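**Q** got a predicted model here, sequence first, then my questions.
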Amino acid sequence: MADDTGIYKFGALVCGTFVLVAAATFSFEADKGGPSRPKRAAPVQVESALTSVKAARTPRGTLVCTVQGSTRPLGDEVHESSGVAVSGAHAGIFWTHNDSGDPLLYAIDAQGRTAGTVRVTGAQVQDWEDVSRAPCPGGNCLFVADIGDNQAARPFVTVYRVREPAPGDTASAPAEAIRLRYPDGAQDAEAMFVLNGAVHIVTKGETGPIALYRAPVGAGPGAPSTLERIRNVTPDKVKRSERITGADASADGRWVAMRTLDDVVIYSAAELTGSAPLSPRRVSVKGLGEKQGEGIGFTPDGSMVLTSEGGKKEDPATFARLGCTQS
């Protein structure tokens, strides 16, 4: 939650259910032999339970995030912005895309203005839902997740890996199609991140628990490779406002951020991809007034950018920033 400065700080309580607290900004410290407790006394109001799993330990580190300014409109050509990635080669450039139409990536600047339109060579669009940037041999690659499946009926999904283009390019280098199938039947997902040489897909949580799957980046081309189901992130399906619509991993591999329509939820990457109990931290972005928040991407310094689809014709897609520091 935010204090009157707009600063968010979030942590986890051990020996109990993780909860959101509505109070002034504070961090947590662990007393020897006892549970974590606030550094200074403050009335604590329980707002909502995020998970019923007890935390085994207090996660090391803290993220402090503040919304920087207000949302900025995107151009009409990206009315359905479904994902966002921060360029690794061009300072001040961010990549986004629509979830339908032509296989195009849009370069946008920090003001939300379109700085270039690039056709992804060899790619098709069934339902593009996310994009991430990650290292690849010789430089940076963009991973475009054609993973949407509202009817949970696709026999496989596709992640396109392509060398990051320049904003002034009209077409990319040929994309590699990484075809993936789920081990337990088709799933609807809108979120993907790349971490430790593997593509990770996070399901929405609409018809069952939010679940995490992964496959090595080298999987494909050719016949679809089978994803590995890593874990359930929630014990059951979630309400609409808590469904996962985008994800990204920090450049240092320390954090994974997932977003919903209303919140950004941050996990320790080691916890999330392992078997330890989860102790997420959550910050509300409802104050941005996004029409349909979908995209999230980490900047090199650990801050984040957010994009939203537009609403009605007169409501454009939007771009926003979260400034974050970590310890």
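**A** In hand now; what should we look at?
**Q** can we go C-alpha only for contacts and neighbour counts from here?
**A** Fine.
**Q** ok, the spatially most central residue of the chain - contacts?
**A** Residue closest to the average C-alpha location in the chain (CA atoms, centre = their mean): residue 247, at 1.5 Å. Going by CA atoms under 8 Å, 6 or more residues apart in numbering, residue 247 touches 130, 191, 192, 193, 202, 256, 257, 258, 259, 295, 296, 297.
**Q** and the closest residue to the second one other than its chain neighbours, what is it in contact with?
**A** Distances taken as CA to CA, 6 or more residues apart in numbering place residue 246 nearest to residue 191, at 4.1 Å, with adjacent residues excluded. Residue 246 sits next to 82-83, 129-130, 190-192, 258-260, 294-296 when contact means CA under 8 Å, 6+ apart.
**Q** longest strand anywhere in the protein?
**A** Ranked by residue count, the top strand of the chain under DSSP state E comes out as strand 63-73.
**Q** pull out the buried positions in that one.
**A** By neighbour count on 16 or more other CA atoms under 10 Å, the buried set for strand 63-73 is 63, 64, 65, 66, 67, 71, 72, 73.
**Q** take these and lay them out in JSON lines including distance to residue 176.
**A** Converted to JSON lines, the buried residues of strand 63-73 look like this (distance: CA to CA, whole Å):
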{"residue": "63", "distance to residue 176": "35"}
{"residue": "64", "distance to residue 176": "37"}
{"residue": "65", "distance to residue 176": "36"}
{"residue": "66", "distance to residue 176": "37"}
{"residue": "67", "distance to residue 176": "36"}
{"residue": "71", "distance to residue 176": "34"}
{"residue": "72", "distance to residue 176": "33"}
{"residue": "73", "distance to residue 176": "32"}
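**Q** now flag whichever of those residues is closest to residue 280.
**A** residue 63 (11.1 Å; CA to CA).
**Q** excluding its backbone neighbours, what's nearest that closest one?
**A** Nearest non-adjacent residue to residue 63 (CA to CA, 6+ apart): residue 326, at 4.5 Å.
**Q** give me the number of residues near that neighbour?
**A** By other CA atoms under 10 Å, 11 other residues sit near residue 326.
**Q** now do residue 47
**A** 11.
**Q** that one: what's it in contact with?
**A** 19, 20, 21, 22.
**Q** and the two most separated of these?
**A** 19 and 22 (9.8 Å).
**Q** between these two, which one's more packed in?
**A** Using other CA under 10 Å, the more surrounded residue of residue 19 and residue 22 is residue 19, with 22 against 15.
**Q** tell me if residue 271 really is in a helix.
**A** Yes: counting by DSSP: H, G, I helix; E, B strand; the rest coil, residue 271 is located in a helix.
**Q** one more to weigh against that first structure:
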Amino acid sequence: MVRIRLSCAVGLLVLGVTTACQDAEPAKHPLEMNDTSSASSTTSQTHPPDASQEATSIDDPRVAQSSGLARSYLHPGVLYTHNDRSTSAPQIFAIDASGTRAVLTLEAQAVDWEDIASTPDGRLWVADTGDNDGARSSIAVYVVTEPDVLTSSTLATTTYRFTYPDGSHNAEALLVHPTTHRLYLVTKDPVAGTVFVAPSELDPEGVNVLEPVADAPANVTAGDFSPDGSMLVLRNQGRAYFYRGFEDDPVGVTLPKQPQGEAITFEADGAHVLLGSEGPQSQILRLTVPTLPS
């Protein structure tokens, strides 16, 4: 399994969370590649399906293939989601327990949107990174600012284009660190994926070259950083992998069954994650974050 180095978050006033730490040595980014350990070193926990895990559902018929979830840092209780390639509309749906609050249209294309991330500075990051056929010479991540008032509107959009150093990949997981704003993409591969990191300074005019930094589990469909940046999670259809510390092995959790589990995001408390799935009227499930080694 992938080994992970996480930088600590300092002074996240938006969430009222303050954490302090010192690294033994400076790191370029929160993830660092180390020697890969065997899958047997992953601690396993099982969470069977339980009705109490249901948090809400997506009842909007326009969202038939929810492929990503991100919590709002600006509007408590609001989640952002989007469709997969089944729709050509470059739209983000702001939803909560009452239904769809707003539809946000991006000045962008929607070739194959796969994931969405949010950061405490109020930005939303959308990964147009799907490439099942391995035919894309470059991929894109679109960035918009959360509106102060949730009304359906078109948002000014910044486009960042990326390439891999070793050819095309299909990536379905996007993670953006809440304090460094470093961007990560995780490829979806049947045996083992790869974590790629973007340059620390993104160029909206040129093409940004991604760098491989770590191995990842097979068939990853989504990921997220915790609100304070001290933990991350990767998921596939059947399991979630939680990482914490510097070189700790992940804690693997068997997930409740979903039609096609494609999304995951931490809740604001950092103690729970929400699980999304493609399909009409899909349920969003809440899962308690397992206890991780200190």
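**A** Done, it's in. No experiment lies behind these values; they were computed from the predicted model shown.
**Q** related to what we said a few turns ago, which of the contacts of residue 247 of structure 1 fall within strands?
**A** Checking these against DSSP E, those in strands are 130, 191, 192, 193, 202, 256, 257, 258, 259, 295, 296, 297.
**Q** quick check: the fifth one touching residue 191?
**A** Looking back up the chat, that one is residue 202 of structure 1. Yes: taking CA atoms under 8 Å as the definition, residue 202 of structure 1 is a contact partner of residue 191 at 5.3 Å.
**Q** which residues in the stretch 151-294 of structure 2 form strands?
**A** Counting by DSSP state E, counting those that start in this stretch, the stretch 151-294 of structure 2 has these strands, from start to end: 153-155, 158-163, 171-176, 183-187, 193-197, 207-209, 211-216, 222-225, 231-235, 239-244, 251-254, 261-266, 272-277, 283-288.
**Q** so where is the fifth one in structure 1?
**A** This means strand 193-197 of structure 2. Strand 193-197 of structure 2 lines up with residues 210-214 of structure 1 when matched by TM-score structural alignment.
**Q** you'd agree residue 256 of structure 1 is up against residue 264?
**A** No: with contact defined as CA under 8 Å, residue 256 of structure 1 does not reach residue 264; the gap is 10.3 Å.
**Q** contacts only, for residue 231 of structure 2.
**A** Residue 231 of structure 2 makes contacts with 6, 225, 242, 243, 244, 245, as judged by CA under 8 Å, 6+ apart.
**Q** including neighbour count, could these go into a markdown table?
**A** Converted to a markdown table, the contacts of residue 231 of structure 2 look like this (neighbours: other CA atoms under 10 Å):
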| residue | neighbour count |
| --- | --- |
| 6 | 22 |
| 225 | 25 |
| 242 | 25 |
| 243 | 25 |
| 244 | 21 |
| 245 | 18 |
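**Q** out of those, which is nearest to residue 212 of structure 2?
**A** When the contacts of residue 231 of structure 2 are compared for distance to residue 212 of structure 2 (CA to CA), residue 6 comes out closest, at 16.2 Å.
**Q** tell me, whichever helix or strand comes after the longest strand of structure 1 lands on which residues of structure 2?
**A** For strand 63-73 of structure 1, the succeeding helix or strand toward the C-terminus, using DSSP states H and E, is strand 83-86. With TM-score structural alignment applied, strand 83-86 of structure 1 matches the range 68-71 in structure 2.
**Q** quick one: the matching stretch to chain centroid distance?
**A** 7 Å (CA atoms, centre = their mean, to the nearest Å).
**Q** quick one, what contacts the aligned residue in structure 1 for residue 134 of structure 2?
**A** Alignment note (TM-score structural alignment): residue 134 of structure 2 maps to residue 152 of structure 1. By CA under 8 Å, 6+ apart, the contact list for residue 152 of structure 1 reads 186, 187, 188.
**Q** test my guess that the last one contacts residue 151.
**A** Yes: using CA under 8 Å as the test, residue 188 of structure 1 is close enough to residue 151 to be in contact (7.2 Å).
**Q** more crowded one of these two?
**A** residue 188 (20 against 9).
**Q** aligned partner of that one in structure 2?
**A** Per TM-score structural alignment, residue 188 of structure 1 is aligned with residue 170.
**Q** and if you look at residue 263 of structure 1?
**A** Per TM-score structural alignment, the equivalent position to residue 263 of structure 1 in structure 2 is residue 239.
**Q** who's in contact with the residue lying closest to its match once chain neighbours are set aside?
**A** Nearest non-adjacent residue to residue 239 of structure 2, counting by CA to CA, 6+ apart: residue 254, 4.6 Å away. Applying CA under 8 Å, 6+ apart to residue 254 of structure 2 gives the contacts 44, 45, 46, 47, 48, 238, 239, 240.
**Q** let me know the closest of the residues you listed to residue 83 of structure 2.
**A** residue 238 (20.8 Å).
**Q** how about the closest one, nearest residue that isn't a chain neighbour?
**A** Closest to residue 238 of structure 2 by CA to CA, 6+ apart is residue 255, at 5.4 Å.
**Q** neighbours around the aligned residue in structure 1 for that neighbour, how many?
**A** Residue 255 of structure 2 maps onto residue 285 in structure 1, with residues paired by TM-score structural alignment. Residues near residue 285 of structure 1, counting by other CA under 10 Å, number 20.
**Q** and for residue 137 of structure 2?
**A** The tally of other residues near residue 137 of structure 2 (other CA under 10 Å) stands at 12.
**Q** so it sits against residue 161, correct?
**A** No: assessed by CA under 8 Å, residue 137 of structure 2 is found out of contact with residue 161, at 10.2 Å.
**Q** for residue 94 of structure 2, what are its contacts?
**A** 78, 79, 80, 81, 100, 101, 102, 103, 104, 150.
**Q** what are the contacting residues of the helix or strand harbouring residue 126 of structure 2?
**A** Secondary structure assignment for residue 126 of structure 2, by DSSP H and E: strand 123-128. Strand 123-128 of structure 2 has contacts (CA under 8 Å, 6+ apart) with 110-118, 139-146, 172-174.
**Q** give me the contacts around the helix or strand just after that strand.
**A** Sequence-wise, the next helix or strand downstream of strand 123-128 of structure 2 (DSSP H and E) is strand 139-145. Under the contact criterion CA under 8 Å, 6+ apart, strand 139-145 of structure 2 has outside partners 106, 108, 122-129, 155-163.
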